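Participant: No sequence on hand, only this structure:
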């Protein structure tokens, strides 16, 4: 402490104490740097320091060493070069639309897309004079037929939300590249582990076919605990990233560094958890196929599931190449109250949205309200989606069995 410092009032010293910890501290977990205000050493530095290229720090919204580190690790995970962090997976979808679309443009969305992405198109985008169309997610020709001179963005999902069809993603991207339309993939299901979104055709080497943008709900597998809300937008194109980053800045998107710390802590175990979720889910999905109450079981690894061959061609069949989700369609002879009784009777499965955490979840859906038409490849009935956690598989199977009995009892009681 200098002579000047020692003359300061103790209350001031608590704020302006000169001690600085030594450098070269290394530990398994990185440090957490939280800030709104960032100090500059000189006025010249304040005028000239740049944050767009991550060469410096200017304000908390633009990043700290902690958020920069997560962004770089996520780029490594998905094979991208630039990453932006946003408060949720839905915010990632919104950022892409806000940045790339303007009045008079059109966006194409697969009919099996994540519902809130459809809601953005039907709400804010429509109000701003941006139109949308829904295309058949299993038909590249239908996608190409709907692309027009107004089409500026095509959303892709693999696998589809809730119904889990797996598209011919490579051909979809090729169609868009031929027509010079940007592609954005909701990659939450694949998570950078089932397949590489920027290298869909790895055999072609440096000219590999890939999406332009990958969005990811880090809330799911990267977090892994069901306690963090965060999303990412990743690109390989510097100009495209610059455009997205300016929109990100103008809308003041930011994430909390304690949440960033939680995701950084979970990333090293992500591949192991994804594989465990996958293995358990396949076991339960195969068991579900044998239950007469389920007229269809949807999971890309099942040969009878829509898009199985496309999943196998892109992801391979090894455990660890499919997320921990499967859906069933319950026979239409069971009315809604019986399906509700099934869901309510589950003890280990909790009724709740999201997935990727340690606790198994279940959600009954009204599919007819989510699609423009009932797809021919889906059986008629009530769809229920399961997210498989990290519980013992035998315990989850027993839970499903006793819930099926509760469904039978509900049906009998209503007769």
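Facilitator: Received, thanks. This structure is a prediction, so every number in the text was calculated from the model and none was measured.
Participant: When you work out contacts or count neighbours from here on, use the C-alpha atoms and nothing else.
Facilitator: Fine.
Participant: Check the gap between residue 285 and residue 279 for me.
Facilitator: 10 Å (Cα to Cα, to the nearest Å).
Participant: my guess is residue 87 contacts residue 252, does it?
Facilitator: No: if you go by Cα atoms under 8 Å, residue 87 and residue 252 don't touch, sitting 10.5 Å apart.
Participant: and these two? which has more neighbours close in?
Facilitator: Counted by other Cα atoms under 10 Å, residue 87 and residue 252 do not tie: residue 87 has more neighbours, with 20 against 12.
Participant: separation between the more buried one and residue 306?
Facilitator: 33 Å.
Participant: which element is residue 233 on?
Facilitator: Per DSSP states H and E, residue 233 falls inside strand 231-235.
Participant: Please disregard the earlier target; I meant residue 277.
Facilitator: According to DSSP H and E, residue 277 maps onto helix 270-289.
Participant: Mind giving me the packing neighbours of the following helix or strand past that helix?
Facilitator: For helix 270-289, the following helix or strand on the C-terminal side (DSSP H and E) is strand 294-298. Applying 3 or more Cα pairs under 8 Å, 6 or more residues apart in numbering; DSSP states H and E, we find strand 294-298 packed against helix 270-289, strand 325-331.
Participant: Just say which of the ones you listed is most tucked in.
Facilitator: Comparing the helices and strands packed on strand 294-298 by mean neighbour count (mean count of other Cα atoms under 10 Å), strand 325-331 ranks first with a mean of 24.
Participant: what angle separates it from strand 294-298?
Facilitator: 160 degrees (axes from the mean of the first three to the mean of the last three Cα atoms, to 10 degrees).
Participant: ok now strand 325-331, how far from the chain's centre?
Facilitator: 21 Å (Cα atoms, centre = their mean, to the nearest Å).
Participant: Same list (the helices and strands packed on strand 294-298) but as JSON lines, adding distance to residue 113.
Facilitator: Output for the helices and strands packed on strand 294-298, formatted as JSON lines (distance: least, Cα to Cα, whole Å):
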{"stretch": "helix 270-289", "distance to residue 113": "21"}
{"stretch": "strand 325-331", "distance to residue 113": "15"}
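Participant: Quick one, which of the ones you listed gets closest to residue 185.
Facilitator: Between residue 185 and those, the tightest spacing by Cα to Cα is seen for strand 325-331, at 18.4 Å.
Participant: tell me how far the next helix or strand along the chain from that closest one is from the chain's mean position?
Facilitator: For strand 325-331, the following helix or strand on the C-terminal side (DSSP H and E) is helix 336-345. The chain centroid and the centroid of helix 336-345 are separated by 28 Å, computed with Cα atoms, centre = their mean.
Participant: again, but for stretch 162-177
Facilitator: The chain centre lies 16 Å from the centre of stretch 162-177; the measure is Cα atoms, centre = their mean.
Participant: A further structure is provided below for comparison with the first:
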């Protein structure tokens, strides 16, 4: 497949970003700086240290060192319109840190009804106890979304595609409405990363990514990041420092290593996921394939308009079957592990039920004509796509034999 000039630039950036420190002319990768204490030359330099509120200068281990700075710099270069990136010890920590940066007691936060469940829980528990009112909205209904704003609405939390159910929404339109209303727009952009969706360039103020997923890529680290422009980046950094957020230099080194091959891995998993989505879509026992890359699915036109890439995460819904049948299918899988997370080199399967967590969006979709809408999420890894399809085929047969 022929690559565009833009894609070639991304591939080059993945290799060259974060390699501008003093180490760069000696070794390919930054050294792993394990240090809580940074030493000063004298009392005068010691007193100058606290005055610096920028990365790239030694102060104390909690503010990082060259290993973490290299990763943050690389992520910033990969996010169009970003002024800087803050690292967090997990994806959820990045979400919480970013939300605490933009809302306070008395504010209203709008949350997309298809957002990541821990995001929803944070809004309804931690933020609620802090005096922030959370209201859910249907991100596919621009009219009701605009009507949900009030004078106390200070921020909007988006996700694209939606968690588990993979709806694609019109991010530029949603962000524009938020800006017109004087609200900050945040997005969980973990599914596509900055390689597949330029969140800030499409109108969002803060782009959040769980580096645990595609960036790490090997299921061996926990980390998150938030990138922003000149207005919000300093505030994100200050809140992270006040919360004591810091990432391990060893994990930062692993994330940097994963970043170098992320483009190739995303290409492979996207190609495999598309083949598997087509295979699932042809089955009578599948009511719906939830994959925005698949032509004919809701949101596909928006995906083609706004995205420059995909990934290996998709879902599907079984037709007129019960939970016991779903469990037989998942339990019969051999190449798919059963577990949370995704974006690693290995394939995973996870059964899920949506109705208990929806607030305003209708689920299941009425056009599907199914009962409970029992879902299964698949994270496609680097295994051969044909082998994965054969494994799914055997699992469906085992389900039918139950």
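Facilitator: Yes, it's here. Please read all numbers here as calculations on a predicted model, not as lab measurements.
Participant: Cross-check the contact I'm expecting between residue 143 of structure 1 and residue 135.
Facilitator: Yes: counting by Cα under 8 Å, residue 135 is a contact partner of residue 143 of structure 1 at 5.6 Å.
Participant: Roughly how far does residue 16 of structure 1 sit from residue 398 of structure 1?
Facilitator: 61 Å.
Participant: Output the residue interval of structure 2 matched by the helix holding residue 277 of structure 1.
Facilitator: Counting by TM-score structural alignment, helix 270-289 of structure 1 lines up with residues 262-281 of structure 2.
Participant: Give the aligned equivalent of residue 133 of structure 2 in structure 1.
Facilitator: So, by TM-score structural alignment, residue 133 of structure 2 is matched to residue 131.
Participant: What is the neighbour count of its match?
Facilitator: 20.
Participant: Can you show me the helices along structure 2?
Facilitator: 5-16, 43-48, 66-78, 91-102, 117-124, 126-129, 142-147, 171-180, 193-196, 233-243, 249-281, 300-306, 323-332, 385-401 (DSSP state H).
Participant: The first one corresponds to what range in structure 1?
Facilitator: Under TM-score structural alignment, there is no match for helix 5-16 of structure 2 anywhere in structure 1.
Participant: cool, the fifth one as well?
Facilitator: The alignment of helix 117-124 of structure 2 onto structure 1 (TM-score structural alignment) covers residues 115-122.
Participant: Buried residues in that stretch, which are they?
Facilitator: Buried residues in stretch 115-122 of structure 1, counted by 16 or more other Cα atoms under 10 Å: 117-118, 120-121.
Participant: Reformat the helices of structure 2 as CSV; add distance to residue 356 of structure 2.
Facilitator: Below are those laid out as CSV (distance: least, Cα to Cα, whole Å):
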stretch, distance to residue 356 of structure 2
helix 5-16, 40
helix 43-48, 54
helix 66-78, 36
helix 91-102, 21
helix 117-124, 11
helix 126-129, 20
helix 142-147, 22
helix 171-180, 25
helix 193-196, 28
helix 233-243, 32
helix 249-281, 25
helix 300-306, 26
helix 323-332, 15
helix 385-401, 25
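Participant: for those, which one sits closest to residue 36 of structure 2?
Facilitator: Proximity to residue 36 of structure 2 (Cα to Cα) singles out helix 249-281 among those, at 10.7 Å.
Participant: mean offset of the closest one relative to structure 1 (after superposition)
Facilitator: When structure 1 is overlaid, helix 249-281 of structure 2 sits 0.6 Å from its aligned residues on average, using mean Cα distance after the TM-score superposition for structure 1.
Participant: now the angle from that helix to strand 313-318?
Facilitator: Using the same axes, to 10 degrees: helix 249-281 of structure 2 against strand 313-318 is 40 degrees.
Participant: now for helix 249-281 of structure 2, which elements pack on it?
Facilitator: When contacts are defined as 3+ Cα pairs under 8 Å, 6+ apart, helix 249-281 of structure 2 sits against helix 5-16, helix 66-78, strand 286-290, strand 313-318, helix 385-401.
Participant: Tell me how many other residues crowd the residue nearest to residue 283 of structure 1 when sequence neighbours are not counted.
Facilitator: By the measure of Cα to Cα, 6 or more residues apart in numbering, the closest residue to residue 283 of structure 1 outside its immediate chain neighbours is residue 393, 7.8 Å from it. Neighbourhood size, residue 393 of structure 1 [other Cα under 10 Å]: 16.
Participant: Residue 393 of structure 1 against residue 280, yeah?
Facilitator: Yes: the pair residue 393 of structure 1 and residue 280 qualifies as a contact (Cα under 8 Å) at a distance of 6.0 Å.
Participant: How much space separates the residue nearest in space to the middle of structure 2 from residue 209 of structure 2?
Facilitator: What sits nearest the mean C-alpha location of structure 2, by Cα atoms, centre = their mean, is residue 190, with 1.4 Å. Look at residue 190 of structure 2 and residue 209 of structure 2: by Cα to Cα, they are 5 Å apart.
Participant: What of residue 51 of structure 2?
Facilitator: Distance from residue 51 of structure 2 to residue 209 of structure 2, counting by Cα to Cα: 29 Å.
Participant: okay, these two: which has more neighbours?
Facilitator: Taking other Cα under 10 Å, residue 51 of structure 2 and residue 209 do not tie; residue 209 has more neighbours (28 against 9).
Participant: what residues are up against the equivalent of that one over in structure 1?
Facilitator: Superposed on structure 1 with TM-score structural alignment, residue 209 of structure 2 falls opposite residue 216. Applying Cα atoms under 8 Å, 6 or more residues apart in numbering to residue 216 of structure 1 gives the contacts 89, 92, 186-188, 191, 231-233.
Participant: Quick one: those residues as CSV, columns for distance to residue 240 of structure 1 too.
Facilitator: Below are those laid out as CSV (distance: Cα to Cα, whole Å):
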residue, distance to residue 240 of structure 1
89, 19
92, 15
186, 17
187, 18
188, 21
191, 21
231, 18
232, 15
233, 11
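Participant: of all those, which two lie farthest apart?
Facilitator: Greatest spatial distance in the contacts of residue 216 of structure 1: 92 and 191, 14.3 Å, computed using Cα to Cα.
Participant: okay, and stretch 300-309 of structure 1 goes to which residues in structure 2?
Facilitator: Per the alignment by TM-score structural alignment, stretch 300-309 of structure 1 matches residues 292-301 in structure 2.
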